[in-house]
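Undergrad: fold the following, please.
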Amino acid sequence: MSASLEGRCLCGALRYRITLPVIDAGYCHCRLCQRSAGAPVLAWLTVPMAQFAWLAGTPVVFHSSEHSQREFCGACGTQLLFRRSADPQTVDVTIASLDDPEQLPPQYHIWRQSRIGWFETADSLPRHEDSGPDR
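TA: Below you'll find the predicted structure:
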């Protein structure tokens, strides 16, 4: 794997680079992720803010709670980032938006208490009912 990863939105108006290493990568089953993606789960990677850079475009920001925001493409709607609104130390990036998402498989599942009953995965990754032991 190279020293960085790049990704983009569906239409290519937003492009970003992540400098490795990442902190972690996992599946989130929370209701906010489900509603924001229209999907039963989202796969995220986490890096320190200093390791993330926009290469092209400016995202639209939506404050999905009183303390966090999601950033997406205003042209095609692709959600790319999640982070705290005030003084973020890390940023979560959607793994599927990477140019090569195969390079970074998820390591765990979080917020399983919100899992949609008809959606189940057959992997053997650790499962946490809430944010997990290290969050």
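Undergrad: hey, let's count contacts and neighbours off CA atoms from now on
TA: OK.
Undergrad: quick one: the strands in the chain?
TA: 4-8, 15-19, 24-28, 42-48, 52-56, 60-62, 68-72, 79-84, 90-94, 109-110 (DSSP state E).
Undergrad: in a markdown table, list those strands along with distance to residue 34.
TA: Written out in a markdown table, the entries for those read as follows (distance: least, C-alpha to C-alpha, whole Å):
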| stretch | distance to residue 34 |
| --- | --- |
| strand 4-8 | 21 |
| strand 15-19 | 23 |
| strand 24-28 | 8 |
| strand 42-48 | 7 |
| strand 52-56 | 24 |
| strand 60-62 | 15 |
| strand 68-72 | 13 |
| strand 79-84 | 12 |
| strand 90-94 | 13 |
| strand 109-110 | 13 |
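Undergrad: please give the structure of this sequence too, so both can be compared:
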Amino acid sequence: MARMMTGGCQCGSVRYSVEVSDDDAYLCHCRMCQRATGGVFAALKQVPRAAVAWTTREPDRRASSEIAVRGFCAVCGTPLTYEGHGSDQLDLTVGSFDDAGRLRPVGHFGVESRHEGWRDTRDLPDKRTDELPNIVSKWINLRGKLPD
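TA: Alright, predicted model coming up:
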């Protein structure tokens, strides 16, 4: 069943709404996605291009290769899209969704560039932001609360 989801960049100057038909997303490990996001992979949700409405303004775009452009916010730097030339689909970064926790990875792409040491992190120790007093005090002094 289709439903609307919203998202945008960190500073809020680029916002979108998108109609999605499922919670499926994927992880892309290709070097282009690694470099574009600064991460070891990109978490992406593919949607029909026509299902996306830019509610504040469209993202800034830059050709990332001969076959695609990447959408991002030039104000805060948030990566937002991967857009293949001539495709009726585009990929939104999972982290840019307001309710990103609804989405789940169902596959991997570009595995020839996967960094195996980052594949399974379940056994690493966990630490919450509110367990770091120096970070908490900075946020409390600036905003009166921790960020969302």
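Undergrad: quick one on the thing from earlier: mind checking which of the strands of structure 1 is nearest residue 103 of structure 1?
TA: strand 4-8 (8.9 Å; C-alpha to C-alpha).
Undergrad: so which elements touch that closest one?
TA: Packing partners of strand 4-8 of structure 1 (3 or more C-alpha pairs under 8 Å, 6 or more residues apart in numbering; DSSP states H and E): strand 15-19.
Undergrad: report all helices and strands that the strand it packs on contacts.
TA: Helices and strands touching strand 15-19 of structure 1, by 3+ C-alpha pairs under 8 Å, 6+ apart, are strand 4-8, strand 52-56.
Undergrad: with respect to residue 16 of structure 1, which of those strands lies nearest?
TA: strand 52-56 (4.3 Å).
Undergrad: quick one: residues in contact with the closest one.
TA: 13, 14, 15, 16, 17, 18, 19, 91 (C-alpha atoms under 8 Å, 6 or more residues apart in numbering).
Undergrad: residues contacting the second one?
TA: Taking C-alpha under 8 Å, 6+ apart as the definition of contact, the neighbours of residue 14 of structure 1 are 8, 54, 55, 56, 57, 58, 59, 73.
Undergrad: and the furthest pair within these?
TA: Counting by C-alpha to C-alpha, the most remote pair of the contacts of residue 14 of structure 1 is 55 and 73, 13.4 Å apart.
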